[in-house]
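1. coords please:
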Amino acid sequence: MFNPRRALVMAAAAVALALTSLPALAADIPPADTVVTSPNVSHVLNIPKPAPIAGTINTDIAFQGDYAYVGNYGGFSIYDISNPKKARPVSSVVCPGSQMDVSVYGDLLFTAVDSSRSDDSCNSTALTADHKEAWEGVRIFDVSDKANPKYIKSVETNCGSHTLTLVPGKGRDRNKNVYIYVSSYNPNATFPDCLPPHDKLSIIKVPLRNPTAAAVAATPVVFPDGGNETQPGLLLPTSGCHDITAYAEKDIAAGACMGDGVLFDISDRLNPKVTARTTDPNFAFWHSATFSNDARKVVFTDELGGGGGATCNEATGPNRGADAIYDISNGQFTFKSYFKIPRYQADSENCVAHNGSLIPVKGRDIMVQAWYMGGLSVWDFTDAANPKEIGYFERGPRSAGGGGGIWSAYYYNGYIYAADFHEGLDVVKVTDPLTNNARHVRTDRLNVQTQESYRNW
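-> The predicted structure is shown next:
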């Protein structure tokens, strides 16, 4: 999703989409605010947003041990999920700055800030990016005490940090450092810290024994000759990456880079190299990526309309605002098909392909994915040319009006956790012959943009 300084672009795209869309059939739209699911999906629990950040929207989620860390435009909250049926908030930190994407590693929580602030503190106020003193970047918190997280370090980065990706060190470096790949974009000649052409990543090196020494260690250029800038229908021309998913144990990463899909070799953590690149005439904005467990496939998402449009309707069709599934063979992309939720949404409902994760089923490629007001979808792309939905969870249009929906939906140790803009944290369970084997797979950490293989099937 875009941050406030890009709101004008979002609004124009949403208006354009609204003018061309047709109403979905009323009989297909759930009643306002009503939860509906497929027969194989159950709603286990809803936890409203804690009071300190109830007025701002939820975003991304990270997991470690018995805890979930939920980002929010106003800060973040930590939840005890040791018993998913009785999950509860432990603490909330008020520290405004969208989007607050989160990743956790040991006692450290990394949060992304891509809205200009008066300074790096949690007491900062909004400030336009044309001020040299404006701050954007990454904040680091010590979360060893879950009830009392401590803010320990900030690192400013060019054009802020729209999203971030944690990449562990390798070899002898693995227990010494982690690296944060910072994705940012949309430079402007009036922004002193975000000048054109940008087209790069900022890589923060974090010494694990001394995290307060974290600093930008490299700023490799992804598109030295420029990215996809002229394709008709692009939301914005390529000027960097929106999101990167790293598969560190395989030394690869997939970049969703505005107008381009990119494959990186990250064997040198400070010097990622582009090894493959693709575009798609149906894609308006390459948003995020998910590898299959064997890394022979990758799913890219298209954030058509910037997240503000009603794009899950008959007028938009099945191929725009969809996921694109690619085989990866000999280091190159081969397009196989599109996937989009088969349920039309009302024209009042912003709906877009958004954040999801694999459900670890041996021998199959299945993931759960958020679709904003389209809810969440569980779908199978084992046959990359013929993906299909297995189950779903969604709410009807908001009686309060306006947009919303599920930003992130991730599978962790037997349950699906979904961060809803307004409704808080939902706990969902899928019970289906195609997914039931995943119940036996456990992991002790999940940062979805830092994929790790599921080995203990």
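2. from here on, contacts and neighbour counts on C-alpha atoms
-> Fine.
3. pretty sure residue 154 sits in a strand.
-> Yes - per DSSP: H, G, I helix; E, B strand; the rest coil, residue 154 lies within a strand segment.
4. what number of residues lie near it?
-> The number of residues packed near residue 154 is 21, by other C-alpha atoms under 10 Å.
5. just give the nearest non-adjacent residue to it, would you?
-> residue 139 (4.4 Å; C-alpha to C-alpha, 6 or more residues apart in numbering).
6. wait, isn't the one you found in contact with residue 119?
-> No - counting by C-alpha atoms under 8 Å, residue 139 sits too far from residue 119 to count as a contact (11.6 Å).
7. out of those two, which sits in the busier spot?
-> Higher neighbour count among residue 139 and residue 119: residue 139, with 24 against 15, using other C-alpha under 10 Å.
8. rewinding a little: which SSE is the residue nearest to residue 154 in?
-> Assigned by DSSP states H and E, residue 139 falls within strand 135-142.
9. what helices or strands is that strand leaning on?
-> If you count contacts as 3 or more C-alpha pairs under 8 Å, 6 or more residues apart in numbering; DSSP states H and E, strand 135-142 packs onto strand 108-117, strand 150-156.
10. quick check: angle from the last one to strand 108-117?
-> Interaxial angle, strand 150-156 versus strand 108-117 (axes from the mean of the first three to the mean of the last three C-alpha atoms, to 10 degrees): 50 degrees.
11. outside of strand 150-156, which residues touch it?
-> For strand 150-156, contacts defined as C-alpha atoms under 8 Å, 6 or more residues apart in numbering pick out 120, 135-143, 204, 211-212, 214-216.
12. for comparison, sequence B:
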Amino acid sequence: MTLSQDPRTRRRRLGVAAAAAGLLAALLTTAPASATPDPGDSPAAGQRVSQSEAAEVRGAIADGEIPGQDEIVHSANIEHLTNVPKDALPGYNTDLAFQGRYAYAGNYDGFRIFDISNPKAPRTVAQVLCPGSQNDVSVSGNLLFLSTDSSRSDNSCASTTQPATEKSSWEGMKIFDISDKANPKYVAAVETACGSHTHTLVPERRDVYIYVSSYSPSATFPDCQPPHDGISVIKVPRKAPEKAAVVGFPVLFPGEGPDGGGNPGAPTNPGVSKTTGCHDLTVLPSKDLAAGACMGDGILFSIKDPEHPKVIDRVQDNVNFAFWHSATFNQRADKVVFTDELGGGGAATCNAAIGPDRGADGIYDITGRGDHRKLVFRSYYKIPRYQADTENCVAHNGSLIPVKGRDLMVQAWYQGGISVWDFTDSAHPHEIAYFERGPLTTDTLQVAGSWSAYYYNGYIYSNDISKGFDVLKLHDRRTDSARRVHLPELNVQTQPEYFD
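-> Got it, this is the predicted structure:
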């Protein structure tokens, strides 16, 4: 079905029952405890919705206003090539990285390596069992990096969950040698304060720097003490990765008091997360720039000296943004797209109760030069289809589509599916393609859907939390030229220079 024919863009009732039940009030007055659910080693149980909400979901399906349970729908310009279901790793699927003909897919239970030389038939090369939330993954040369953001009994892949209140508990970065793709070898581990929720590579010739994002300290956590107002910087010698170590903890939010100088959150700013660290950072090495999504704050900073990043500008949105989740530069580095993960990724926020400006993307222009550059808000973007109250849906991970002279992006929205959109005019973004599945269930809100959707060498790859690994292809004159751009490696949070 084409976008113009999609009846769901005209629906305005979905979510009304949720508002009546108090969901909207709860989302507006409380900050998410974490950016994504952390079920430990196994998926969390679903939350049963009210009878009226379940009836509304079934009615919307019967009326053809949303897809049927698990039904796949998409715009005419996207082709779904294949799906590879989860196999030996039953946990939530998470982030993706790419290198040559390989895709690396994170999972709460470890990671999986696919041979994608034939995108229509990806082949599993290896599955590595190494439990630890959320196993954010990236690659550089012969090294693979894996984030651990759940308190473990030790740094091995045989560890078990253990309270963060115990000093012996471990969280941080794991490093693997992937010279032999079929047999990755675990070579090093580096403990970091408050663990590693996500990480970002700043690759240099001799070394790799890793910016580690983590948050939510507590006076009761020996290895995660407040104020946790910065990021951990790890230096990894390429020729001796076993010598990887933390080389600094730059403070990004200086301030007096036990909480540092970030957004104070509630009660000062109701519904906004208190800033106690960063969720995700994106770097643009060719421009020595980085953008940080840091809970209650968005920041722009210089990475000319990778061990000592310098904040250039900082913005807040205390009206519509609850949790600054991730950031993406456009190709000219004169815009940044920030995402708001309202509800922590586990709530139904793509409905009439929440509206178009919350749980959305915020598009900011970068004005000025050098250390005087500023982030200037232009608009919000949110998918134009309402989702059911049993579908967790909110802005999540995406990447640029390399089309010269245009700002195009593909993005995951959990059970909202995958959206391809144009923000060339930063004040008037619009969708040009989409792919989604219908609700996983009609009576229970379960965490599912696309965690990450990235464009790599002519195809869109999506790691669906519950359904597995999807491959899609765009057929659109606006994106056709991107097929000529081929990269040897892609870690989306380390943005490449697509064009000179």
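13. against the second structure, where does the strand holding residue 139 of the first structure fall?
-> Residues 170-177 of the second structure are where strand 135-142 of the first structure lands when matched by TM-score structural alignment.
14. quick check: that stretch compared with the first structure, mean distance?
-> Stretch 170-177 of the second structure, aligned to the first structure and superposed, deviates on average by 0.2 Å (mean C-alpha distance after the TM-score superposition for the first structure).
15. what about the alignment partner in the first structure of residue 281 of the second structure, which helix or strand?
-> Taking TM-score structural alignment for the superposition, residue 281 of the second structure sits opposite residue 244 in the first structure. Here residue 244 of the first structure sits within strand 243-247, counting by DSSP H and E.
16. give me the mean distance between that strand and the second structure.
-> So strand 243-247 of the first structure averages 0.3 Å relative to the second structure (mean C-alpha distance after the TM-score superposition for the first structure).
17. quick one: contacts of that strand?
-> 162-167, 181, 183, 252-257, 287-291, 448-452.
18. work out the gap between it and the centre of the chain.
-> Distance, stretch centre to chain centre, for strand 243-247 of the first structure: 10 Å (C-alpha atoms, centre = their mean, to the nearest Å).
19. what's the average distance of the helix or strand just after it to the second structure?
-> Remark: after strand 243-247 of the first structure, the chain's next helix or strand is strand 252-257, criterion DSSP H and E. If you overlay the two and look at strand 252-257 of the first structure, the average distance to its match in the second structure is 0.2 Å (mean C-alpha distance after the TM-score superposition for the first structure).
20. strand 252-257 of the first structure packs against which elements?
-> Packing contacts for strand 252-257 of the first structure, counted by 3+ C-alpha pairs under 8 Å, 6+ apart, involve strand 243-247, strand 260-265, strand 286-291.
21. tell me the buried residues in the strand holding residue 139 of the first structure?
-> Of the residues in strand 135-142 of the first structure, 135, 136, 137, 138, 139, 140, 141, 142 count as buried by neighbour count, 16 or more other C-alpha atoms under 10 Å.
22. and what of stretch 104-123 of the second structure?
-> 104-116, 119, 122.
23. what residues in the first structure pair up with it?
-> The aligned range for stretch 104-123 of the second structure in the first structure is 69-88, by TM-score structural alignment.
24. quick check, distance from the matching stretch to the centre of its chain.
-> Chain-centre distance of stretch 69-88 of the first structure: 17 Å, with C-alpha atoms, centre = their mean.
25. one more: stretch 96-107 of the first structure?
-> Computed by C-alpha atoms, centre = their mean, the chain-centroid distance of stretch 96-107 of the first structure equals 12 Å.
26. now do it: distance from first to last residue.
-> With C-alpha to C-alpha, to the nearest Å applied, stretch 96-107 of the first structure spans 21 Å between its terminal residues.
27. cool, stretch 80-98 of the second structure as well?
-> Its first and final residues considered, stretch 80-98 of the second structure spans 20 Å by C-alpha to C-alpha.
28. any buried residues in that stretch, and which?
-> Here stretch 80-98 of the second structure shows 80, 83-84, 86, 89-98 as buried, counting by 16+ other C-alpha under 10 Å.
29. same thing with stretch 440-457 of the first structure?
-> Going by neighbour count (16+ other C-alpha under 10 Å), the buried part of stretch 440-457 of the first structure is 441, 445, 446, 447, 448, 449, 450, 451, 452, 453, 454.
30. same question, stretch 316-327 of the first structure
-> Neighbour counts over stretch 316-327 of the first structure (16+ other C-alpha under 10 Å) mark 316, 318, 320, 321, 322, 323, 324, 325, 326, 327 as buried.
31. so where is that stretch in the second structure?
-> Aligned using TM-score structural alignment, stretch 316-327 of the first structure spans residues 354-365 in the second structure.
32. what's that stretch in contact with?
-> In contact with stretch 354-365 of the second structure (C-alpha under 8 Å, 6+ apart) are residues 15, 24, 320-322, 334-343, 349-350, 374-382, 394-395, 426-427.
33. give me the subset of those residues lying in strands.
-> Residues of the contacts of stretch 354-365 of the second structure located in strands (DSSP state E): 335-340, 374-381.
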